[in-house]
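In: Predicted model and sequence follow; I will ask about them next.
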Amino acid sequence: METNSNKVALVTGANTGVGFQIAKALAEGGYTVYIGARNLEKGKAAADKIGGNSKTIQLDITDSSSISSAVQHIESEAGYLSLLVNNAAISNAGQPGRTMEEVLGAQRASVAPIDEMKTVWETNVFGTLAVTQAFLGLLRKAPAARIVTVSSALGSLTMNSNPDNPYRSAFDAVYGASKTALNGVFLSLANELEGSSIKVNMVSPGFTATALNNFQGTDTVEEGSAEPIRVALSENLPNGIFTGPADYSGADQIVPW
């Protein structure tokens, strides 16, 4: 049986924000943690801060050659993967420096530039699935493995179709709907892998102040990382569930699809 000292995790987009906090918690929990970062130097700086058995790996989830190199690197060093945390995401592909309100206004379904929409979905949906597909072989080599994907309650169709939800106006066609698509893809994967040695879970960090929202979120990165860290460290959660901060849903922290 694996112990934490020989469990191997990869966290994408782990050099900052929620991903950094997840990687730090896993390292403190005894995992060997690969810090996935598009910029290798930023990844190395994060690994230096985390310490423990943390390692840096260059990984751009929209680049197939980068993904292949990362798989080969982890396979040669570790031979398997116990946990894949899909955290890397972007919120927009437009002009930088805009407020969250300006971004949301430009990403309404009636006006959203299709090329910008494709760019965001390329990372949040297609890139995330591409990484997952590429690492399935190494996940299958572990005695038991998990895939934890950081999504958003903003992608919940149930919540956004409720007129009483005060946040439904933030459900845009670019970022919000990309999380809806992500949820659907990974629920499909959870159904496919049901009964196998791999569990699939989705988790929402809540409205966390990160670069995704121009640091305008209401929760600190430490607060927003609490539920993703809980899910990343929990090995007995049922396959195929979507959870979020307790104030989202009450019992069991379940977020409705």
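Out: Thanks, I have the structure now. Just so you know, these numbers come straight off a predicted model, no measurement behind them. Numbers count the residues shown, from 1 in each chain.
In: Going by C-alpha atoms from here, please, whenever you check contacts or count neighbours.
Out: Fine.
In: Please, where are all the helices along the stretch 51-200 of the chain?
Out: With helices called from DSSP state H, counting those that start in this stretch, the stretch 51-200 of the chain shows them at 64-77, 100-106, 114-121, 128-140, 157-160, 175-193.
In: Helix 114-121 and the fourth one, what's the angle between them?
Out: I take that to be helix 128-140. Computed by axes from the mean of the first three to the mean of the last three CA atoms, to 10 degrees, the angle separating helix 128-140 from helix 114-121 equals 20 degrees.
In: Next one for the comparison:
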Amino acid sequence: MKTVLITGANKSIGFETARQLLRQGYYVYLGCRDLKKGEHAASQLHAEGLDQVEPVEIDVDRPASIMAARETLGGKTRVLDVLINNAGIHGDMPQPPLEADINVFKQVFETNFFGVITVTQTFIDLLRQSPEPRIVNVTSGLGSLTLQNDPSWVHFLVKPACYVASKAALNAYTIVLAYDLRDTPFKVNAVDPCYTATDFNNHTGPGTVPDAAARVVKAAMLGSDGPTGQFFSDDNAPETGISPW
């Protein structure tokens, strides 16, 4: 049975991603900053008959919490097949580039960028034990530098500086990580779940949570002939599913 760790998995897209992977036969570790919320989320899945799931406390903003989660997981499994870096924040709004508080920049980067790096580096040893390891970085279409500079793009006017910069940085890290692991069985990709109605955006997005999670799941389940170092986005590239960086 394949194993997967999902950060920020007690609600919304992370939670639905867990549900869908459970239905595919994965054993899911629900990464949650608040363990009680994680336990509640796991109990919801248990009530649906999805038993191969348990919460793991992990706050991606705190290296000590990440290391503690690694020790916890190491006591449960020798192999991690999939890491889904889903936890993310948008930070206080609005975020004009000349006026946004530098502390908001730091806070958003801590979760969306530095947290991803720390989690990935901390769990890479367990991932290396998998015959087909997968890393999925949940990003945003707003992180595309190409589209952010294209006046014809539908979201061209949406430019929250802290959030956009953090996701662009995450995309860059995805590229260099995929390159570093190019001669291994790893598949490392960035996935834009697309503009989805969640708490994250006060439920203003037109997309559904199940559809968003399905995009993440698809990247998590790539076969050995699947791509690596790609930026998947149905919103930005509906024909090909591959967004420009």
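Out: Cool, the structure landed. For clarity, every value in this text was computed on a predicted model and none was experimentally measured.
In: what would the helices of the stretch 51-200 of structure 1 look like in CSV with distance to Asn86 of structure 1?
Out: Formatted as CSV, the helices of the stretch 51-200 of structure 1 follow (distance: least, CA to CA, whole Å):
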stretch, distance to Asn86 of structure 1
helix 64-77, 13
helix 100-106, 23
helix 114-121, 14
helix 128-140, 6
helix 157-160, 21
helix 175-193, 11
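In: OK, contacts around the residue positioned nearest the centre of structure 2?
Out: Closest residue to the average C-alpha location of structure 2: Asn86 at 2.5 Å, with CA atoms, centre = their mean. Taking CA atoms under 8 Å, 6 or more residues apart in numbering, we find Asn86 of structure 2 in contact with 6-9, 14, 137-138.
In: Where strands are concerned, which of those count?
Out: 6, 137-138 (DSSP state E).
In: Looking at neighbours, which among the residues you listed is most surrounded?
Out: Asn137 (29 neighbours; other CA atoms under 10 Å).
In: Might one say that that residue is in contact with Ala172?
Out: No. Applying CA atoms under 8 Å, one finds Asn137 of structure 2 not in contact with Ala172, separated by 11.0 Å.
In: distance of the aligned residue in structure 1 for Phe200 of structure 2 from Asp252 of structure 1?
Out: The alignment partner of Phe200 of structure 2 in structure 1, by TM-score structural alignment, is Leu212. For Leu212 of structure 1, the distance to Asp252 of structure 1 equals 27 Å [CA to CA, to the nearest Å].
In: Which one's more surrounded, these two?
Out: Leu212 (16 against 10).
In: and the gap between that one and Ala130 of structure 1?
Out: Leu212 of structure 1 is 21 Å from Ala130 of structure 1, where distance means CA to CA.
In: and if you look at Gln58 of structure 1?
Out: Separation of Gln58 of structure 1 from Ala130 of structure 1 (CA to CA) stands at 16 Å.
In: Between these two, point out the one with more neighbours.
Out: Gln58 (23 against 17).
In: Identify the residues contacting that one.
Out: So Gln58 of structure 1 contacts 36-40, 43, 66, 70 (CA under 8 Å, 6+ apart).
In: So which of those residues is the closest to Ala25 of structure 1?
Out: Checking these against Ala25 of structure 1 with CA to CA, the nearest one is Gly36 at 15.1 Å.
In: Surely the closest one is in contact with Thr16?
Out: No. Using CA under 8 Å, Gly36 of structure 1 is not in contact with Thr16; the gap is 10.4 Å.
In: Between the two, tell me which one has more neighbours.
Out: Gly36 (31 against 20).
In: Just give the closest residue to the more buried one, not the sequence neighbours.
Out: Of all residues not flanking Gly36 of structure 1 in the chain, Thr12 sits nearest, at 4.5 Å (CA to CA, 6 or more residues apart in numbering).
In: The one you found matches what in structure 2?
Out: Per TM-score structural alignment, Thr12 of structure 1 is aligned with Thr7.
In: Can you report how many residues lie near its match?
Out: Look at Thr7 of structure 2: counted by other CA under 10 Å, it has 26 neighbours.
In: could you list every residue that touches it?
Out: 14, 30-32, 58, 60, 84-87.
In: at 10 Å instead, please
Out: 14-15, 29-33, 56-60, 83-88, 116, 119 (CA atoms under 10 Å, 6 or more residues apart in numbering).
In: What of Gly88 of structure 2?
Out: If you count contacts by CA under 10 Å, 6+ apart, Gly88 of structure 2 has them with 7-8, 60, 108-113, 115-116, 138-139, 163, 166-167, 200.
In: And the buried ones among those, selectable in ChimeraX?
Out: To isolate in ChimeraX the members of those that are buried, counting by 16 or more other CA atoms under 10 Å, one can use:
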select :7,8,60,108,109,110,111,112,113,115,116,138,139,163,166,167
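In: and the gap between the closest residue to Asn213 of structure 1 other than its chain neighbours and Val200 of structure 1?
Out: What sits nearest to Asn213 of structure 1 in space, not counting adjacent residues and going by CA to CA, 6+ apart, is Met100, at 5.5 Å. According to CA to CA, Met100 of structure 1 stands 31 Å off from Val200 of structure 1.
In: Please apply the same query to Val125 of structure 1.
Out: According to CA to CA, Val125 of structure 1 and Val200 of structure 1 sit 15 Å apart.
In: and what of Phe215 of structure 1?
Out: 29 Å.
In: what about the two, which has more around it?
Out: Between Phe215 of structure 1 and Val200, Val200 has the larger neighbour count (other CA under 10 Å), namely 25 against 16.
In: one step back: switch the contacts of Gln58 of structure 1 over to CSV; also include secondary structure and distance to Phe135 of structure 1.
Out: CSV is the format used below for the contacts of Gln58 of structure 1 (DSSP: H, G, I helix; E, B strand; the rest coil; distance: CA to CA, whole Å):
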residue, secondary structure, distance to Phe135 of structure 1
Gly36, strand, 13
Ala37, strand, 16
Arg38, coil, 17
Asn39, coil, 20
Leu40, helix, 20
Gly43, helix, 20
Ser66, helix, 13
Ala70, helix, 9
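In: No further questions, thank you.
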